[in-house]
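Undergrad: sequence first, predicted model second:
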Amino acid sequence: MLIEQWAVLIIAVLLIGISKAAFAGSLGLLALPLLLLSFEAPTALSLLLPLLIAADALTLHQYWRQWSMVDLKRLLPAALGGILVGALLLGKLNTAFLQGLVGAASVLFALNYFLQRGKAATWLANSLGGGILGFVAGLSSTLLHAGGPPIKIYLLARQLPYTTYLGTAAVFFALTNWLKVPAYIWQGQLTLQHLYQVLPLLPLSFIAIKLGVYLKKRLPERIIIPLIYSLLFLAGARLLWTLP
């Protein structure tokens, strides 16, 4: 890989780790748009999956037993359905389409945050809302590693304590990312070569998680999250602007 590609991967690892430990995945939304600036879409998706799994394991350790089983029981069965649908589509979408999808989703997620900031969709805080958003999260996570926004919408609607919110998100993504592995192998998206490429970066995940825990204790979410979504909007807009 080129030096530029290594640099992008290192930044992605830091974003993922900090995000999972401190912001329940919000900052991690930037990882895929960032990788698409240096990698083809299938390669970017494949390289991200083992990095996400490593970060999930470390995040679970930080928030062990601080999750809501009620909400996980609502979300996970529906997410499995979304993963199965995503598995059928994986590998059938060309690079330009995926780049456009990531770009459009990034812009829409960012706009939704700024338009709805401070408003929790409490009408989704039930089994039906959990099922619908769990399915969407499973599907978008499989295709784009972008299951964070639907889960964020549901968990915010539930108005959980912030630590419980982070712990529930950690369990959800730890399980769904492992469930995506067979789909990625089946479609030829994940190979030993991809694992070898990201292996040197795995220790950095530990540092990123610890940094995320540190930031969670010292930086208010009201300052960091708007910055994250501003960067997400810019990254998505750039992907749309550079579509082939």
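TA: That came in fine, so what should we check first? Residues are numbered from 1 along each chain as shown.

Undergrad: rest of the way, CA atoms for contacts and neighbours
TA: Will do.

Undergrad: so what's the residue count around Leu195?
TA: The number of residues packed around Leu195, counting by other C-alpha atoms under 10 Å, is 16.

Undergrad: what about versus this one:
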Amino acid sequence: MIELFSYSLSYQTLSLLFLAAFMVGMAKTGVAGVAMLTVPLMALIFGGKASSGLMLPILIMADLFAVKYYHRHANWGYLIKLFPSAALGVIIATFVGNEIDDRTFMLIMSVVIFISLAIMIWMETANKEVIPDYWWFAILMGTLGGITTMIGNLAGTIMALYLLSMRLPKNEFIGTAAWFFLVINVFKVPFHVYSWETITLNSFLLNLTSLPFIAIGAFCGIVLVKRISDKHYRWFVIAMTALAALYMLF
């Protein structure tokens, strides 16, 4: 066992934490879906609500890498539509989350992933055109994104659904998602600190030990995504979401 900042962790647990940080780094720089594999893993180790707080600073550090590299590609028209409803979703989830136990938490994550995956596959195989860019659709996706990101850091599938439906090119997809999650994740911090009390000085210091693994993951993600064409990237996002869904099922 290793004692780190009041945490007593086995070598295996610490390795899994660093693996999660590496995968989050990859996910934030374009390897969509990988981060979802870390959500049930961290929930299993630290508990549902506690893991969401422990993961948040890791996500923010990875968001910074993504924004640094892709910031020029963000589509602010979509972001402006999403931010208000996403903030509302975070506030709703802050109160709802106090009533959710770990088992319900895992059930919600599973439902969100499978529904989002089914819709994404249907849209692609049915050759559906862009969903009309109405405000109601942005408000719905923003609210769902805010709720799922607060409860389980699981808004990746919701944002993938929205941005894929808008037919954004690869870099614009990644850049828009990067700015969305950086802003919303920073917005979530006070709720985790003061309402849920899942972020403490000790948990943040533990997060900092994972920074090198986040950086390596971010670099690997950038290199990998450069090798994928825009056309293939859409199916890549769906495939990674499917793998994450299967992982949660078993």
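TA: Ah, there it is. Computed from a predicted structure; not experimentally measured.

Undergrad: wait, Gly123 of structure 1 touches Arg158, no?
TA: Heads up, residue 123 of structure 1 is Trp, not Gly. No: under the contact definition of C-alpha atoms under 8 Å, Trp123 of structure 1 does not touch Arg158, with a separation of 9.4 Å.

Undergrad: these two: who's more crowded?
TA: Neighbour totals were compared for Trp123 of structure 1 and Arg158, and Arg158 leads with 19 against 11 (other C-alpha under 10 Å).

Undergrad: give me the distance between the more buried one and Leu219 of structure 1.
TA: Shown here: Arg158 of structure 1 relative to Leu219 of structure 1, a distance of 23 Å by C-alpha to C-alpha, to the nearest Å.

Undergrad: report the contact partners of Leu155 of structure 1.
TA: Ala125, Tyr165 (C-alpha atoms under 8 Å, 6 or more residues apart in numbering).

Undergrad: now swap in the one 10 residues further on and tell me
TA: In this structure, Tyr165 of structure 1 makes contact with Ala24, Trp67, Ser68, Leu155, Leu156, judged by C-alpha under 8 Å, 6+ apart.

Undergrad: let me know the closest of these to Arg238 of structure 1.
TA: Taking C-alpha to C-alpha as the measure, Arg238 of structure 1 sits nearest to Ala24 out of those, at 24.6 Å.

Undergrad: in this structure Ser165 of structure 2 contacts Asp133, no?
TA: No: with contact defined as C-alpha under 8 Å, Ser165 of structure 2 does not reach Asp133; the gap is 9.1 Å.

Undergrad: so which residue is dead centre in structure 2?
TA: Against the mean C-alpha coordinate of structure 2, by C-alpha atoms, centre = their mean, the closest residue is Gly156 at 4.3 Å.

Undergrad: I'd say it and Gly30 touch.
TA: No: in this structure, Gly156 of structure 2 sits apart from Gly30 without contact. The criterion is C-alpha under 8 Å, and the distance is 11.1 Å.

Undergrad: residue in structure 1 matching Met109 of structure 2?
TA: Taking TM-score structural alignment as the alignment basis, one finds that Met109 of structure 2 is matched in structure 1 by Val102.

Undergrad: picking that back up, identify the residue nearest the residue nearest to the centre of structure 2 in space, chain neighbours excluded?
TA: Spatial nearest neighbour of Gly156 of structure 2, chain neighbours left out: Gly33 (7.1 Å); criterion: C-alpha to C-alpha, 6 or more residues apart in numbering.

Undergrad: what range does stretch 54-69 of structure 2 cover in structure 1?
TA: Per TM-score structural alignment, the counterpart of stretch 54-69 of structure 2 in structure 1 is residues 47-62.

Undergrad: correction: the previous question concerned stretch 143-159 of structure 2.
TA: Mapping stretch 143-159 of structure 2 onto structure 1 (TM-score structural alignment) gives residues 135-151.

Undergrad: no more questions from me, cheers.
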